[in-house]
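A.B. asks: please work out how this folds:
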Amino acid sequence: MQKKYYYLPEKVYASKGKRLANFVIDRIVIYVLTFLMGMLAFVLSEALGMGGFLRFIENMTAMEELLFGVVVSLLYYMALESTTGRTIGKFITNTRVISENEKKAAPDEVFIRSLCRFIPFDAFSFLGSEGRGWHDSIPKTYVVDIKKYDEEKQIREGLDQLGANTQEI
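C.D. replies: A predicted model of the protein is given here:
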């Protein structure tokens, strides 16, 4: 049986407003996670007598802090998008990441997507008419509005079924 690939119409893409909400919500969640990790490091270092580790965290350079933030962000996006196709922001806005074959994005696609978020000016790449950023187009993924996508998919499947029934006549 031949696999059919459909053109994904722009009307099912998540709106720019939802994409912005995803960004803001996910940034807040990442900041909270980073803070909680710092608190956990403090508690563990005090409980286990590892003051050296705590001093390392307190004296991190700007580059080390940046690298730590990148690692936390990568872990956040990888853990959620590769397992559920959604981050906390996407759960709230009812959106999801899918690959170009309309399946859940594969871990390698999510990894590339996550790395592309660190391209300078990636946020400005959403200003185009299509509303897909570089971290969508480079790994060939889409962020879709789940309700609109499911409605469109149901219509296509109905038309496919109708076409199959017509060919039998």
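
A.B. asks: going by C-alpha atoms from here, please, whenever you check contacts or count neighbours.
C.D. replies: Fine.

A.B. asks: Y142 - that's part of a strand, no?
C.D. replies: Yes: secondary structure of Y142 (DSSP: H, G, I helix; E, B strand; the rest coil): part of a strand.

A.B. asks: now for it, how many residues are close by?
C.D. replies: 24 (other CA atoms under 10 Å).

A.B. asks: shouldn't it be in contact with Y13?
C.D. replies: Yes: between Y142 and Y13 there is a contact under CA atoms under 8 Å: 7.1 Å.

A.B. asks: would you do the same for the sequence below? I want to compare the two.
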Amino acid sequence: MEPMKTAVGKEDLLGDLDDIVVLNRASRGQRFLNYLIDLVIVYLLVIVFFVLDMTWENLINPQDNGPDDGWSELSVAILAMLAYVLYYTLMECFNKGRTIGKLATGTYAVFSTGKPLTFKTAFFRSLSRIAPFELLSGFDDAPWHDRWTDTLVAKRPADH
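C.D. replies: Below you'll find the predicted structure:
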């Protein structure tokens, strides 16, 4: 936006105030509820995957009823982290910064300037959620995944 010119040819020093966006940050309670709802959704996605995998295995080899399903604890943990990152990345990128938890609480994730998240930022935000002890950073004003990506979770304006 170019500065406005006044009648005497001087720049309007307050012209850039039109670009300021006022965001009301989500409360810790809202963010915690977002986390719980989204965590349940991710676990449900992982459970659905395993049910589909078991069903597929039984269709391919119905005689094999052994206890070994081919999944180690490490592979299950990696799958869960992958589901976690994919869920948050895809939801926040393609759903205007909202996950199912954020939809339930009327909040959304944006850059600290108020601009919508890009795919890259949504991905790095999601990836940083799996850092060790990241969950504990939620007790601070801004969790690590917000600080590291210059983002925040805001309340939806009352007029929407």
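
A.B. asks: TM value for the aligned chains?
C.D. replies: Superposed pair, TM-score by TM-score structural alignment, normalised by the length of the second structure: 0.78. Supporting alignment: 143 aligned residues with a CA RMSD of 2.6 Å.

A.B. asks: which SSE is immediately downstream of the longest helix seen in the first structure?
C.D. replies: The helix spanning the most residues in the first structure, taking DSSP state H as the definition, is helix 16-47. Downstream of helix 16-47 of the first structure, the first helix or strand assigned by DSSP states H and E is helix 51-58.

A.B. asks: tell me the contacts of the aligned partner of L152 of the second structure in the first structure?
C.D. replies: Correspondence of L152 of the second structure to the first structure, assessed by TM-score structural alignment: Y142. Listed by CA atoms under 8 Å, 6 or more residues apart in numbering, the contact partners of Y142 of the first structure are 13, 97-100, 132, 136.

A.B. asks: can you list which of those are found in helices?
C.D. replies: D136.

A.B. asks: for L66 of the first structure, state which of the contacts of Y142 of the first structure is nearest.
C.D. replies: Among those, D136 lies closest to L66 of the first structure (CA to CA), at 23.0 Å.

A.B. asks: thought R113 was touching that closest one, still the case?
C.D. replies: Yes: using CA under 8 Å, D136 of the first structure makes contact with R113 at a distance of 6.4 Å.

A.B. asks: what lines up with Y108 of the second structure in the first structure?
C.D. replies: In the first structure, Y108 of the second structure lands on R96 (TM-score structural alignment).

A.B. asks: ok, I78 of the second structure next?
C.D. replies: Using TM-score structural alignment, I78 of the second structure sits opposite L67 in the first structure.

A.B. asks: distance of the most centrally placed residue in the second structure relative to D150 of the second structure?
C.D. replies: With distances taken as CA atoms, centre = their mean, the residue of the second structure nearest its centroid is Y88 (4.0 Å). Shown here: Y88 of the second structure relative to D150 of the second structure, a distance of 16 Å by CA to CA, to the nearest Å.

A.B. asks: check the offset of stretch 116-124 of the second structure from the chain's centre.
C.D. replies: Centroid displacement of stretch 116-124 of the second structure relative to its chain, using CA atoms, centre = their mean, to the nearest Å, is 9 Å.

A.B. asks: tally of neighbours for I112 of the first structure?
C.D. replies: So I112 of the first structure, with other CA under 10 Å, has 17 neighbours.

A.B. asks: on the three-state scheme, the residue mapped onto it from the second structure is what?
C.D. replies: Under the alignment defined by TM-score structural alignment, I112 of the first structure corresponds to F124 in the second structure. Using three-state DSSP, the structure places F124 of the second structure in helix.

A.B. asks: what's near enough to touch F124 of the second structure?
C.D. replies: By CA under 8 Å, 6+ apart, the neighbours of F124 of the second structure are 145, 149.

A.B. asks: now the one 4 residues further on
C.D. replies: Residues in contact with S128 of the second structure, defined by CA under 8 Å, 6+ apart, are 134, 144-145, 148.

A.B. asks: including secondary structure, could those go into JSON lines?
C.D. replies: Formatted as JSON lines, these follow (three-state DSSP):
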{"residue": "E134", "secondary structure": "helix"}
{"residue": "W144", "secondary structure": "helix"}
{"residue": "H145", "secondary structure": "helix"}
{"residue": "W148", "secondary structure": "coil"}
